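K.L.:
test case, fold it:
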Amino acid sequence: MTQQQQVLALRPATELDEAFLCTVYRSVREPELLAIGWPEAQIAAFCNMQHRFRTAGYRDYKPPVECTIVLWEDTEVGMLAVCRDTERWLLVNIEILPHARGKGVGTAVIARLQREAEAEGVGLQLHTNCNSPVLRLYERCGFTCVASEGDVQRMEWSYGSPYASHKHVN
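P.N.:
As a prediction, the model looks like this:
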């Protein structure tokens, strides 16, 4: 077991995690919202509303999305949302708080998901904006672009492909 595997833990999200999940969501959206010039109250209201909509939308996936809390060195640092189908798993979302980015957390989470998918004999798929900084992480973790529509890329990691290396830092 590598050192990164020892410091990474995932646990199912519960209703008690809603405030934390909203904080994580906000941390991802805040830079673009600050650039708009919105006041704090409007940013907070928007992020709360969008988080509720997203959480409700997770219920529409078949099978439903599993939302987990990412812990790094026993501290909550992010969230992972995955839809596990029998043929391919969809990485719906991965979000890491700013203070935990660049430390290998995202790479470790994806490597763990890849090992689990490999054990089940399935591949992984995700959708991302082609201008997103997280695109580099996905490419380092062995995902390849299989389709593009506008600014959105569909990326896949095939069962049996090499997966995320802990030599690289997210």
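
K.L.:
drop to CA atoms for contacts and neighbour counts, all remaining ones
P.N.:
Noted.

K.L.:
sec struct for residue 79, please.
P.N.:
Counting by DSSP: H, G, I helix; E, B strand; the rest coil, the backbone at residue 79 sits in strand.

K.L.:
count of neighbours near residue 79?
P.N.:
24 (other CA atoms under 10 Å).

K.L.:
just give me the neighbour total for the nearest residue to it once chain neighbours are set aside.
P.N.:
With CA to CA, 6 or more residues apart in numbering as the criterion, residue 79 has its nearest non-adjacent residue at 4.6 Å, and that residue is residue 69. When neighbours are counted by other CA under 10 Å, residue 69 registers 24.

K.L.:
doesn't residue 69 belong to a strand?
P.N.:
Yes: the assignment for residue 69 by three-state DSSP puts it in a strand.

K.L.:
contacts only, for it.
P.N.:
Residue 69 makes contacts with 10, 11, 12, 13, 76, 77, 78, 79, 80, as judged by CA atoms under 8 Å, 6 or more residues apart in numbering.

K.L.:
distance of the most centrally placed residue in the chain relative to residue 3?
P.N.:
Ranked by distance to the mean C-alpha position of the chain (CA atoms, centre = their mean), the top residue is residue 94 at 0.8 Å. Computed as CA to CA, to the nearest Å, the residue 94 to residue 3 distance reads 21 Å.

K.L.:
one more, for comparison:
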Amino acid sequence: MHALPLSDLAHVLTSLPAPCQLRLQRDDDDDFAAALYRSTRDDLRQMPAEPAVIEQLIAMQQRMQSHGYRQAYPHAAYLVLQHGDTPIGRLILDRQGEVLHLVDIAILPAAQGQGAGSAVLRGLQAQAGAQQCRIHLAVNKSNTAARALYQRLGFRLRGENEVQEQLEWKAP
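P.N.:
Sure thing, here's the model as predicted:
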């Protein structure tokens, strides 16, 4: 494995609709990362428990996810998707040989459906195609909107378990 230089993401960076941009995640993005993670965990917020307990559980799950990603993908690029100066999402990418692994992509609910996620994915596809790479990702089966987007963009099923589908895209 090797680190994924930001220069390898040129197609992604140039494909974003103005005023969206990607930048490397910084230490001062921790609060945003926590808020973004919380926004993806409606499943936990629906549990029959005290709100404080649920918030502790969400924080614990975020720490476990972050630790797991850093263990499994030590050379991954952590990127923040911004609309102007406002962070709206995050992307974690890892390149392993001929596979560009989209470890995680998350966009705040208020920013979804506005084209930024599609543009990021199309940019990744352009980059992967130019480098003759495949893109791998996993998506929760319950995330019907993301699954539909991936299908529209040509991702195909390469495996599944009870919770997730593993998808692949390769240039035609």
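
K.L.:
please state their TM-score.
P.N.:
After superposition, the two chains reach a TM-score of 0.83 (TM-score structural alignment, normalised by the length of structure 1), with 159 aligned residues with a CA RMSD of 2.1 Å.

K.L.:
run through the strands of structure 2 in chain order.
P.N.:
20-24, 77-83, 86-96, 99-107, 134-140, 156-160, 164-170 (DSSP state E).

K.L.:
before we move on, the earlier item: could you check which residue of structure 2 pairs with the residue nearest to the centre of structure 1?
P.N.:
Residue 94 of structure 1 maps onto residue 105 in structure 2 when the alignment is built from TM-score structural alignment.

K.L.:
swap in residue 32 of structure 1?
P.N.:
Using TM-score structural alignment, residue 32 of structure 1 lines up with residue 43 in structure 2.

K.L.:
ok, its match to residue 37 of structure 2 distance?
P.N.:
Computed with CA to CA, the distance linking residue 43 of structure 2 and residue 37 of structure 2 is 12 Å.

K.L.:
neighbour count for these two, which is higher?
P.N.:
Neighbour totals were compared for residue 43 of structure 2 and residue 37, and residue 37 leads with 20 against 7 (other CA under 10 Å).

K.L.:
list the contacts for the more buried one?
P.N.:
Residue 37 of structure 2 touches residue 62, counting by CA under 8 Å, 6+ apart.

K.L.:
how far away is it from residue 104 of structure 2?
P.N.:
11 Å.

K.L.:
repeat that for residue 135 of structure 2.
P.N.:
For residue 135 of structure 2 relative to residue 104 of structure 2 (CA to CA), the value is 12 Å.

K.L.:
with neighbour numbers in mind, choose between the two.
P.N.:
Taking neighbours as other CA under 10 Å, residue 135 of structure 2 and residue 104 compare with residue 135 leading, 24 against 15.

K.L.:
structure 1: which residue goes with that one?
P.N.:
Taking TM-score structural alignment, residue 135 of structure 2 has residue 124 as its aligned residue in structure 1.

K.L.:
what does residue 76 of structure 2 give?
P.N.:
So residue 76 of structure 2 corresponds to residue 65, using TM-score structural alignment.

K.L.:
before we move on, back to that, widest-spaced pair of the contacts of residue 69 of structure 1?
P.N.:
Farthest-apart pair in the contacts of residue 69 of structure 1 is 12 and 77; separation 13.7 Å (CA to CA).

K.L.:
the two: which is more packed in?
P.N.:
With neighbours defined as other CA under 10 Å, residue 12 of structure 1 and residue 77 compare such that residue 77 has more, 21 against 13.

K.L.:
check contacts around the aligned residue in structure 2 for the more buried one.
P.N.:
Aligned by TM-score structural alignment, residue 77 of structure 1 pairs with residue 88 of structure 2. If you count contacts by CA under 8 Å, 6+ apart, residue 88 of structure 2 has them with 80, 81, 82, 107, 108, 111.

K.L.:
swap in 7 Å and give it another go.
P.N.:
Residue 88 of structure 2 makes contact with 81, 82, 107, 108, 111, according to CA atoms under 7 Å, 6 or more residues apart in numbering.

K.L.:
just give the number of residues close to the third one.
P.N.:
If I follow you right, that is residue 107 of structure 2. Number of residues near residue 107 of structure 2 (other CA under 10 Å) recorded here: 22.
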